[in-house]
Every structure is written in structure tokens, then in C-alpha cells.
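In: Just need the structure, nothing else, for what follows:
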Amino acid sequence: MSEEDIKLNYITPALNNKGWRNGENITMETQITDGRINLKGNLAYREKPKRVDYLLYINKYHPIAVVEAKDNNHTPSFGIQQAKTYAQMLDLPYAYSTNGDMFHEFNFLTGQERTFPMNAFPTVATMLARYNAEKKLTDAEKKLIDQPYYSSQNSYPPRYYQRNAVNRTLDAIARGQDRILLVMATGTGKTYTAFQIVYRLLASGVKHKVLYLADRNNLIDQSIQQDFAPLEKVIHRVNYAKDRKDTITSYQVYFALYQQLIGDNDAAHYSELFDSDFFDLIIVDECHRGSAKADSRWRRILDYFSGATQIGMTATPKETKYVSNISYFGEPVYQYSLKAGIDDGFLAPFRVVGVTLNISDGWRPRKGQRDQFGNVIEDRIYNNTDYDYNIVLEDRTREVAARITAYLKATGRMQKTIVFCPTEDAAERMRIALVNLNADMVRENPDYVVRITSSDVYGKSKLKYFTSVSSRYPVIATTSEMLSTGTDCKLVKLIAIDKNVNSMTQFKQMIGRGTRVREDQGKLSFVVMDFRQVARLFADPDWDGPIEIDDDFKPGPKPEPEPGPGPGPGPEPREPIPYVGEDGCSVQVLQEVVSVYDTDGKLLRQENIIDYTRRNIRGAYADLRAFVNQWSQTEKKAAIAETLAGRGIDLEQIKRDQGMDDVDDFDFIIHVAYDGKPLTRRERAENVKKRDFLHRYSGVAREVIEALLDKYADDGIAEIEKTEILKLDPFRKIGKPARIAKLFGGRKGYLQALKDLENEIYRIG
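Out: Next comes the predicted model:
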């Protein structure tokens, strides 16, 4: 019998007989991942998602076991490794495999395996009692297990890793742990996970007063308006200027910027507004940004509310010789990495386009060369570590902006794009350069390019529109630091890095801006355009490796910097950096290399899409003659493009990239794969008109053939092969399709005339 027969006739009845019921405490063929997105050529496609044959639940919200089914050509234990893999992913205590003859069990709590008859599967009550005894559940844990997640028609159920994170956190709290670290990759729903934690703790009565602490307004606004919206009636946003200690006590969830709780001159506003025992739970959003520093202002707040349970949440915990999240919060209770997110298909994979400029490795000014201020430029070698930090090269800014613009023109002008620049001034220069190179788009909407930085009031006001799925503008955001972390950029498809990055934490955060998947909006992957060789960090062992405390970490304040030169402590004021105009240094792109990395940061391949296309076309058609023969024999020419799409080649996209939209697939393939000179569709149509082909037809029939030829020149061969074309102008003015076909002796005659026209269009020589 097949596996499905085994399920229907043996496994499901065996479970049902023990009180496990479909729709109550069993789900079948439960999808647990979305299916990894793979990049092939210039296309992206999904693998099949992982599905669990049977998922068994304690209640509607809490799965407890996986059952993997196999046909009875296999032993009962044949599927146990697969079941164990799924159970580990789902953080479940029991895994089962069966072939319909016997069950085989692996118990994660005891480490033991056993095989038993089909009629001896544990009942719901038996399994729950075993779980309680083997896990040694406390009353507090049992209470939280019975507490459901928040659900509504407008919310989605937690993904498996979000459920794991919530359950691990609640388990730790129930067991009395008061410092908790959750590590979840950017784009995997940290705030939604925090909401479910808070909701279940409040609903169960385990916690009553919650402080959600962040350091940026947009993080708080996002959280209140989106994930925490179901709790809006019990939420209060702290405002020291307006709040009073005696009127602020009636809420349950408080959102605060640490800048609101610690004022100018380090005023302790937190103690003026709240008693030290007011909160019993504090969530520190993006806790890698210094919250664990012994001398940080965040730490003062956490120390004041030391009696509260404190949860640190981050995608990139900070572990340096001066800062350690683990030292403060402890080892993470749960981790879900970028690697896991991409492997599961919840996060988007990416290509890296490495752009090398002619001055990337160095530029030296001419003897006595002066900048635009008339100052002599120091005679030394400048490189990527200097540009926009120690010297401004106007033509370099223009060339970077030009390359970004060229990419968008080739792939879509309305793709959300972030350009990371060294400084806010550099972000403004980049904005101006992009405006000038995209004047046609800026004419349609002045917000096509906007600078979004902490000091730019107008730009900050546009942040919510840039991150919104429903708002088209702004399209391009230039920034320095502000967008590198915490901002939920759902539709970003291009991240251009034009700043030096040495911190793995910052690198991961920047890459994370593009990792959201929005399949409904056509976003399955994104591109990183690297102008500063930042992609070298993929080779760093810390790229997606284990989180460990730095060997040199020593608790205590970070040492003060050494006094600089001059009369007082600190460095002397800096002179304005040299500014070199376009005529002072000419910059061009030397080369571009497209790299694809696996989730471990290992280089899978470096490819030029043209080389990739050439190699695959030649793999399909050995030589030019073989291709031409196949083309002429193929009834619908679009089938050739479909064949190549199966190899990861989107011909239309590549033609746009190469500025060859007006070239037929036939010519483009010959040009790329066999070094032939391409003709445009218009040129091919004119060649047909110059020959005597049209003289075969007269009167209205000739008008039809000429109209087909013009339609080919405008829209391509696929359009004239469609039968519905005869229902459109200009054919509709000639007559109905049946009348037009009659001009050629009927439908068969019309199709033969179309075939003859195609042969003439693609005639070589």
C-alpha cells in the first residue's frame, strides 16, 4: 500500500482510537516552512516547503509530538530521523515514525527510543501526564501552557520559530529567570514575538506592568501601530513633559524612549515618573545598541528597575572587549539565525554586485593640485577608507549614483532602494547626485529621492512612507546610520553600500534591511551593491556563527580615550576636508562581479549573467545551426524563452539590463551565445519589406501581412503568434477574424502565411 493508504487505514484510526482527533488536537500535512528561495541565473524560485505528516497538540496552541508516516515497504523506525529533525525544529519533546505495523518513538526528554504496537499509542491524557512528569513542569509553567496566543481574523498564527521563542521565554520566566536574551534575525518578527510574550503574560496574570524600551521614535511608532495594536487600550507612550506620576499608573504596557527617561545632564526622569518596583517586565528592543554597557544610560534604567524581569531582543548581540549582551542577559534562551530564515524560505536570499572603480585601490593628487576651496591637497595615496571621510571626490559620488541609476533603469525604476553613505553630508551629496540623474522621475514626484537621517526633519517625516507597502514614494532613501537597524523595510530590493563597514553587527543589520519576503509584491530576493569591498565580511567566521563572549571582555566601563593634541583634552577641531570637483578626478567603473553566497557566508559562485546565459544556451543548443533549426521548428517562439527560464534565464530582463529591449530573442541569443551581430526588430521588419516577400499578397491580404510585420517590429514575435491579435486594432478595422482568415483560404491558410512571414523575418543572409 502507498503511504497515503497507510495513513488512511492504519495510522489515523490508531490515533483516533486514543483520543487524538483531526481538527481538535491533530493537524495533517502541516506546513512548517515556506520553502527555500533559490537564485538561479536572474530568476528566483521556491523549493517545496517542509510538511509534517501529523502534528499532535496538547491544546489548540501547543504541539507536543510529530508523527512521520512511511509505507510498509520500510521498517517502523525508517522515518524516525526525519521526525526527529522536525521535532527539533518545532522544539517538541516526542517524535514518532510508523509504517502502519508498529510505532517507533524517540523521547527528547529521556534520550530513549522504543517500538510498540499500533494499539499502544499514548492517549492525550497519558502523553500530557508523561510530559508534566518528565519535564517537571511547575504550576506557573502549566498555567502559561494553557494560555492561548492572541489570534484574530487580521493576525497570522505564530510561525514555528516564533512559537519556540515565546515558549522558551515563558518557560524561563516561569522558572524564575529574570534576565533573558532572545536572538532573532532581522525580518523574522521580533516585535510580533514580543507582543505574543506580553499578551500571554498579561492574560495569564503572571505579569501586570510592562515597559517596552527603545532608542528611536520609529521603533516605538512601528510597534504601537502594528504588532501591539490589539493592546491599544492598555498602552501608554511615556512623555516626561506631559506625564505625572499620580496619573500615569492606569495602563499595562508602557512604551518609552530611553531619552525620555533620562533627560539632559543625565537627569533621572525614570525615578520621577515611576517607583523602582512599578514594572515587573521590561523588554529592551535592539539591545545590542549598548544596553549592556556598564556605563550606558540604558543600564542605569535597567539597574533602577532591577526587580523586573528583563528581556533583551536583538538580531545581532554585541560581544566585544567592552560590551557583552551575554554577560548581562545570559546565554540566549532561543536563537533563530539569518541562515535558518533563508533556509526555511521566510527570509529573502540575495546577490552581491561588487563594483570596482578605477580609484578603489588608490588615487593620488597631481603635484600642487588644489581643491575647490583653493587649498593644496595633501600629497598621499587616498583609497576607500578616505573617500567621503577625509576627502570628497565629486565625480566618485556621481559615478556611484550613476551605477545605482543604471541598475534601476534596467530592472525597475520604482524598486525601493537604500543607499548607505559614510556621513549625513555624504548622504546629502548622494541625494543631489541621484536627483540630477533621475530628473524625469523627480519631476513626477519630488520625493522620488529623499535623504533620511537623524538630523533631517523632512526626511524623517517621510520614513513611514518609505517603509509602507501601500506608499510608492519615496523610492530611494540615502542615509548614514538611521536606516541600518530596527526599521521594517518590507519592499527594499536594492541596498547600495557606499560606506566603510568593519563591524559584523552593523553589516548584518544593513543586510537585514532587505531580507523581508513579500511574495504578493513580487519580492523574493534582493541585491546588495557593494562599492567599498564590504562583502569581505562574508568570509569572517562571525558571519553567522555561534554567539560567544569575546575572550578579552572585562566587565566595567570602557576606558576613556587618550587626550588629543592641543591645550585641552580631546582632539583639535578638524579643518574642512578637501573637496575635489569633477574635473579634478575622473572616476569610472572598472568591473562588476555578481556573487552568490550560501547561508554560511561561503561563496557559491561568481557569475556574470551574460556568461551564465551564454553557457546555458550553448548547453541547450550545441552550435548556431542547431539553435536556428530549433527556432524554425518551434511552433510558438515563446517556448524557447520558457525553456531558458527553466535554466534561470529571464531573457526580457537581461535585454533590459543590456539596453537591448528592441532586439528580438532570436538576435539576442545569437549575439550572446554565438557572437552574431544583433538586428533590432525594426531592422528585421524593414529587411522583409525590401525583399519581394510582400508581393505574394495583394489587396486586403497584403494589408494584414504588413500590419503583422509592423506589430512584430513594435511588440515582438510572441504577440503576432497569439490568435487573439486579430481581434485588436488595426485588424479589427479590417474585419472579424473569420473574414481575415478567409482572405488566405481559411484558418489553415492564414497560419501558413504567418509561418511564411516568420521564416522570412528570421532569414539569415
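In: all contacts plus neighbour counts: C-alpha atoms, from now on.
Out: Fine.
In: Checking residue 211 next. Helix, strand or coil?
Out: strand (DSSP: H, G, I helix; E, B strand; the rest coil).
In: what about it, distance to residue 334?
Out: Per C-alpha to C-alpha, to the nearest Å, residue 211 is found 21 Å from residue 334.
In: Which residue of those two possesses the greater neighbour count?
Out: Set residue 211 next to residue 334 and count neighbours by other C-alpha atoms under 10 Å: residue 211 wins out with 24 against 19.
In: Help me confirm that that one comes into contact with residue 258.
Out: No - counting by C-alpha atoms under 8 Å, residue 211 sits too far from residue 258 to count as a contact (10.9 Å).
In: if I pick residue 157, what's in contact with it?
Out: With contact taken as C-alpha atoms under 8 Å, 6 or more residues apart in numbering, residue 157 is in contact with residue 151.
In: let's see this one next to it:
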Amino acid sequence: MSNFEFLQSDWPEFIDDAQAVEKLVHFDPRGACGRARHLVEQVVLWMYEHDEDLELPYDTGLYNITNEMGFKKIIGYTVYEKIKVIRKVGNIALHDNKRVTEDDALRVCREVFHVMYWLYSTYTSDEEPKPELEFDPDKVPKVESASKESKKRLEELEANMQERADELRKLQQSLEEKDKALEQRNREIKQMRLQTRKYADNHDYNEAETRELLIDVMLRESGWDPAERNVREYEVSGMPNKSGTGYVDYVLWDDNGKPLALVEAKRTTRSYDEGQHQAKLYADCLENEFGVRPVIFMSNGYEIWIWDDEQYPPRSVLGFYTKDSLQKLFFQRANKESLKLAEVNKKITGRYYQVAAIRRVGERFQEGHRRALLVMATGTGKTRTAISITDMVLKKKWAKRVLFLADRNALVRQAYKSYAEHLPEVPIVNLVEEKNDDAARVVFSTYPTMLNQIENLEEGKRKFDPGHFDLVIIDEAHRSVYNKYQAIFDYFDSLLLGLTATPKEDVDHDTYNLFNAEQGNPTYAYGLEEAVGDGFLVPPKTISVLGKFLTEGIKYAELSEEEQKQYDDLLADDETGAVPDHIDPGKLNAWLFNEDTVEKVLKQLMEHGIKVEGGDRLGDTIMFAKNHKHAIFIKEVFDKNFPQYAGKFAQVIDNKIEQAQDLVEKFCLPDERPVIAISVDMMDTGIDAPDCVNLVFFKPVRSKAKFNQMIGRGTRLREDLFGPGSDKQHFLIFDYCGNFEFFEQNPEGYETTSSASITAKIFEKRLVLTAKLKNEPYNRDDELQQYRTNLLDLLHQQVSSLERQSVQVRPKLKLVDKLSERAVWDHLQSQERKEIVRELAELIPANIDEDEMSRRFDLLMLTLQHEKMDGVLQQKKTKEVAIEFAEHLYSKKHIPAVKKVLPSVEKAISEEFWTSPKVTSLEEIRQQLRELMHLIERKSRAPVYTDFEDEFSEIEIDDA
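Out: Okay, here's the model as predicted:
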């Protein structure tokens, strides 16, 4: 008897392999798991060959073909997880030297049974599948029952496996020749699948056991082998029950035979804390037996919690610690010293406030807090303070490895150099420029680089486990960073130190929350006014000059006759000849560049800017430009007006300039060129340039945090700048865009919120649309209800296809798994939809193979569908954009692809269509035209260069 006899009628080609898996379970567990993987691969290829809804991708590896959206949609989440487990354990069996046990093989065999049952129930020619079929472990042959004949048969099966695989590949290659013969069979197969869907799938797929297998896989990701002796179901004594014994789900052992950690596994329907007390009792028993207290992990499959109950309360982590990380934790437990009275290296940080900041961070960590936030004005030594804190936690054995994160390569490089200078004995590595060095004690990286490092698996393992770093330092901690890279802070289970120059009253609420601090109460704060008062920074003086064009724009009526002629020539519309009456000030330096305006700004800078070298040379200056074209224009005007400097005095520094970092470093050195750095964003933050004495704000700034950062470029001290004993006392700010006036009227500024991606917006539009379509009167329209079903199918497919191993998806797995059941989508409530958008919308990947304009058109047409249902279509101008797109396509009707959908294009430009279009008609237009959007040239306003005479107010110097 075999568990797989139900395959005999429809799939005799699979029954031999399935029964071989069964027979090898106790005889050869590794072979059973390898054969199981091979069988599943053949089953999946069979589906691609026979199911016309599936198209075999170019890469036919098992991982790739099982992760195709269409395949996932057909098999559903439950069976997909089983296939994934079989693939992963099979890979371990085939490619890893770790032991595979009979228990592993038996569980994999059970998973194979469920997959084969699904194949049978989905594609069977039987009138109704048999839901009562269950896996029976007693049908799995024991070793002692394997006769010589059966062993010989197994050897024959092994020998023939490659031959059958070759035959299947040949069959796959000859598909084109057999298309006609297969066409009728494919229709029958699809009909079988549709027929079996009439019956509820009541088969018990035993998801709890699949979840247990996935915990095994996560342990293997961290280098543990659940199949090793005494790891699973380890017996302990001393439990407060009748027998006095208990069985620990998993024990993770040190090389010396003592337990490093235990894992308490709970069902997915239970939260971690339900097993917390039991886990503690197990830890007590292990401690009594071995004399060491293990770390406690608790997992229900969705979440993993770590509880080092000698130091901290339980906290969520995204993976299990490796043996190295657990050994490190044990070492720190036994050897770390108090941080409260730790000696501060005065050679690195000797100022009183730096010492106070370091002490306060040490006290906070010593008190059991795991996060700290330092608010320190630019120029007061944030990086040095971080270096001293690093020095402290390394010496006091609180940390073995430290990660320093910044948002730009230049800031990473600058921090790297500072650490190399002040901690020369500590091995360090810059991941932006070098490969990781396992010996490095301090690792430097940008956020995107580190996110890539933790997302990618190498040979089934992550480069860094959650316990790899003991302290993570965030340079310039603010909302935009953690909005985008929260996954990094969630992944690493470390102490967290945030550094920011934003005044504590301007630090946003979310930043305080990230560091578990009260609003307005960071771990330590030292502001600009205090630093100036103490003589550690210099204050700014402002020159606020209002240019007429920059504040009011350019008015045609106010130009001279000659200027009006130039205006007509440059700004007339190519098609209509119309000339605008007024150019908005926001357009100036965006696409309209007026030479006289720039000349006047440069003249005032050269005349009134702070000079050095006895007044013979302008002091170092940063000019903040609006964009790259603006910066280039400024340099061209400067070189034209000051040819004596041979093009070296002023240089553009932004990310479009090759070797821009070299220019930054030269600017920061004394007596180096350039003297005027024309910057677009690159020098707004983090640049240490003590010689800088002039700042030119040639662009409007609306973020208070960024404004403070930009001012900070001039605050650093510089001894002997003007000669021996003549130090820098202040710096000048030339403000040509009314920034100081703006912040006087708007003290908080306008902080831009991070905009959702186009894909996330499309996802949200579709989800909200399904809610509207459920209401009266739309729920009585069959066509609209079919459209709603299609939308829900698509949304379900997108969520179900999220990459579960991603560190960004893993914290949301419980929600993802809930939504992997298609029926859940039919009855979503308002709060559930909000949760889905909040947690998952930004995780939906964009199709990188399609043109961005296609997605923009999707968003446009979905917006129109909402406007139609809300009754505001005629009042809004959105439809005019859609008409304009269609008109562009109509002008290209000679192109075959456009000609093919010309009726839809003509419909989209007709007035009659837009008087009262149906929602489904708008959707049809979207589907028909979206793939043609790449034919529409993107509008890009060509730069216009003018030379109109501008007017500026009188110069007045004020203390900022």
C-alpha cells in the first residue's frame, strides 16, 4: 500500500517518483528529499506544458517557474508554501553536507503528498475529487521491511531518474511540433480545473506542519541545522507538571556542548507571549542542567521574538541569531563593564558638552534603553562624539561590531576618514567602496547599500544576521530616512544611536518615536545659540536682498520695448504664437534664466562678500543653486564677467559632475580651488568646510530642517583665517529668495511628506474602487461586479506574490498570509483597507520592464473612474489630460500598434464619449492604450535664456 495510489489513473508518470520518495524516507532520507525536489520540478513543468493559462518563462529553474505570478495564482498560497519548503529542503539535501534526518524526510514526504493531492484534485478527470484522502505515515515503508527486491527496484529508479528527466526535457523542446495535438488536450485540462473548482477543497493541507518546516528553514538561514542531535524536542527535567519533564521545541548548542538558545514554537494562531512563561520554564531547566542561561526565542512562524531575560524584556526580531552572534552575546553578558563611569577619550572629544552627551548616552544604555538620540548643532562635533561613543562601547565590551549609516557617499567617506584618524587601531571598512571585511569592527555604508546587503541571500544565507551589529549609528536621523529605510532599523537587533543637527524643537514627532524619546526631550541636546555663546561656533549675519524678478516674476508690460521684442521671440508658443503676460517667479531659474539677475547677484557677492588674504580674495563661498542648469548658467555668467580667474574660481558641484567628490574635498582644504562652490543639494548637509565665510541662497527653501543644515555650512571656527591672531568671527548669508522672511512667517516651514510611488497610488486607487463598486447602485450592475472581481483578483495576486524572504515583507507576513486567501478580499472592511494601504502598498513592486508612462496612464484612468463614480468628472480637468494623450496617439495613427486600437483612440478624443462614459469603458480605454504610452514624448520645457534688466533692493546686513 502507498499514500500515492490515487495518482495511478491520471498520472502514472509521477507515481514511480512519488513512491520512491516514500520508500526512501527511512532508507535514505537525503535521497528522499532530493527525489522530492525532482518530482515537484517535473510536476510544475507538466503544469506549464499542459495548462494554457501558464507560459514557460525564459529561465526554467524551479525557483523562477514557481515564482511566476500566473503560477502562484493557480496554486494558491498554501500549496505554494509547500512547494517552497520542498525546494529548500531538497536543495539542502542535494547541495549541503548537513545531515538530513528521517524525520525531515517524512515531513517532506507528507508535503509531497499534499502537493500531489492538489494536482489530482485540480486536474483530475474524476467527477469529484476525494477529499477524504489523508497522508498515513504507517504506509511509509520501514527500513527493516525493505527487501532485496525493493532495494534493487530503488536502485533502478535512481538510475532511470536522469533518463526520465532527459525525456521530459526533449518533450518540452518539441512542444512547437505538437501544438495542434495538444490544443484539444489543453482545453480538456483547463475544463477539468474549472470543473473541480465547483467543489470546495476540503482537504486538510496541515498548514501548521508547513509552518514548522519554515521555522526549520529560517534556522538554516542563520546557519543552524535542526536535524542535528538534541536540537529538536530536547527533553528537560524540573518542569512544574506531574511528570516533571518537558520537551523544548529546539535547542541551539554551543561548541562546548552547552545551550546558547532555545526556540519555543507556537501555532500561527497564537501570539508569542502565550508561550513566554513556558519558554522561561524551559530556560530554567536548561540553566539548572548546564549552568548557563540560554537566550529565549519565541516564534509563531510569522514573528520571532528574542528574550535575553538577564538583560532586556522580549523584543521582535526578523530572524534567528547565528552561532557567532549568540556566542558574542554570551561574552558580553559575562564581560561588559558599566558605561555610567566610562572614561571618555579627551583627545577625541574634550569639550564639556561632548563629554556630557557621551555620558548621557552611556547612562541611557546602562539603564536598559536600546535607543538614544543626540541633537547637536552643525559644527559641534557630532561625528567625533559618535567616535567616542564607539570607542566606549568597544572598550567596555558592549559591542564587537558597529555600523555607521549616512545617506550620501560623501558623508560616508567623511565619517570613514574621521574614524581612521581618531581610532587608528580599530579595523574599519567602507562598503560603498570595498567588500566587507569580517575583521572590521566599524562598517560604513549608505542606506541603499546596506539594504541590498541584507536583502540578498548567498547560498541560502544572509550576509549579516540580525545580531551581527551591536550598535547602529544613524547620521542625520530624520523622517525621510526612516520612511524609506525603516527595514534596516527593524532588521538589526542592536543598540541604535541617532545624530541630528535639527534643533530639538524642530525635530519631528516620528523621529522622537523611533528613538523611544518624548517629544522635545532627546537624550542630549546642544544648540547653535549655546555653541555661539560658548565660543565653539560663529554666528551668521544676513544680507537679505529682494530681486524684483525673483519675488514678483517678469511682467511683459513692465519691460522696455527692446526687452519686449526679445520676450516675444523667446517665449511665444510655437503653435499658436501666444505670449504669456507674466512669468511666475517660480519659473525663474527653473527653465527661464535671466543673465542680468545672475550678474547682479555675483557682483554683490564679489563686492560685499567677506574677503581673505588682506582683502584681496573672496573668502570660500557656497552658492545654493536651484538645479543643474541653473548652476551651469551661474558658472557661465561668472566666467564671462570674471575671465581673470581662468574658469577655476567657481565650479559646479553636484551629482551630474564627474569627480564631484574631488572638488568637495579640495573646497574643504585651505588655499585650494574652487573658491565658489555652486552646489545643487550636494553641499547642503554634512560638509566640513571651516574656511567657508559666505553662503548664497539662490533658491527658495521650505524645509526648516534643511534650512538649518544649510546655515550650518558656515558656523565652524577657523583660527588665523585673516592672518595670525585674526580668527573667523562670523559668516555672511546672502538671501535672494526671501527665505528668512518665509521662516519668520512660517516658523515650522513646510516639511514635504514622502510621496507614495506611482505603483502604490495605483494599488490604493484600485482597492478603494472595489469598495465603491460594492455599494448601491453599482452592486446591481453585473458588468461592474465582474470588473470588481477582476480588480480583487489582481490585488490578491499582487499581495500573494510579494517576496516573503524580503526583510521589508517579513514584518508584514501575518497580514500577507491572511490576504493570500482570495475569499478574504471579498469582504474587506474600511479599517482593513486602510491597513492594507498603510502596510503593503509601498511593497508592491513596479514592473521594471514597462515604460513609466504606462503606469502614469493607469493612475490617470483610475482617477477618472473615481471621478465618474463621485459625480465630479465634468467639473475636473483630469479628462483633458487623457484627451491630450489620446490626441498624441492619434497623430501617430500610421504606426501599426496604434492603428490596431484606433477605435479606442478615436473614442477617447470624442466629445460624445466624455459626456457620460461608463466606468468599464474608461477601464477598456486604459487597457487598450496603456502599452502605447511610450510613443508619447515627455514634455520637457527647453531652457530659455534672457537678459532683462532686474531690480534689487538695497543691501542691509543684519544679525540672523
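In: Identify the residue range in the first structure corresponding to the longest strand seen in the second structure.
Out: Scanning the second structure for the strand with the most residues, using DSSP state E, yields strand 245-253. Using TM-score structural alignment, strand 245-253 of the second structure lines up with nothing in the first structure.
In: Would you mark the buried spots in that strand?
Out: Under the neighbour-count criterion of 16 or more other C-alpha atoms under 10 Å, strand 245-253 of the second structure has 246, 248, 249, 250, 251, 252, 253 buried.
In: now those residues in a markdown table, with distance to residue 585 of the second structure?
Out: Output for these, formatted as a markdown table (distance: C-alpha to C-alpha, whole Å):
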| residue | distance to residue 585 of the second structure |
| --- | --- |
| 246 | 76 |
| 248 | 71 |
| 249 | 69 |
| 250 | 68 |
| 251 | 68 |
| 252 | 66 |
| 253 | 69 |
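In: all strands of the stretch 601-750 of the first structure, in order?
Out: With DSSP state E, counting those that start in this stretch, the ranges of strands along the stretch 601-750 of the first structure come out as 603-607.
In: what about residue 346 of the second structure, helix or strand, and which?
Out: Using DSSP states H and E, residue 346 of the second structure sits within no helix or strand.
In: ok, now how distant is it from residue 183 of the second structure?
Out: For residue 346 of the second structure, the distance to residue 183 of the second structure (C-alpha to C-alpha) stands at 81 Å.
In: So residue 115 of the first structure: helix, strand or coil?
Out: Going by three-state DSSP: residue 115 of the first structure is strand.
In: how about the nearest residue to it, chain neighbours excluded?
Out: residue 104 (4.3 Å; C-alpha to C-alpha, 6 or more residues apart in numbering).
In: Contacts for stretch 761-773 of the second structure, please.
Out: Residues outside stretch 761-773 of the second structure that contact it (C-alpha under 8 Å, 6+ apart) are 778-779, 784-785, 788, 791-792, 795, 833, 837, 841, 844, 855, 858-859, 862-863, 866, 869.
In: Output the residue interval of the first structure matched by that stretch.
Out: Counting by TM-score structural alignment, stretch 761-773 of the second structure has no counterpart in the first structure.
In: In the first structure, what residue corresponds to residue 407 of the second structure?
Out: Counting by TM-score structural alignment, residue 407 of the second structure corresponds to residue 215 in the first structure.
In: Now its match: closest residue in space that isn't a chain neighbour?
Out: Once flanking residues are discounted, residue 215 of the first structure sits nearest to residue 257: 5.1 Å by C-alpha to C-alpha, 6+ apart.
In: What does that neighbour correspond to in the second structure?
Out: Here residue 257 of the first structure is matched to residue 446 in the second structure, going by TM-score structural alignment.
In: list the contacts for the counterpart of residue 357 of the first structure in the second structure?
Out: Using TM-score structural alignment, the partner of residue 357 of the first structure in the second structure is residue 547. Contacts for residue 547 of the second structure (C-alpha under 8 Å, 6+ apart) come out as 597, 736, 737, 950, 951, 952, 953.
In: Surely the last one and residue 546 touch.
Out: Spelled out, that is residue 953 of the second structure. Yes - the pair residue 953 of the second structure / residue 546 is scored as a contact, 5.5 Å apart, by C-alpha under 8 Å.
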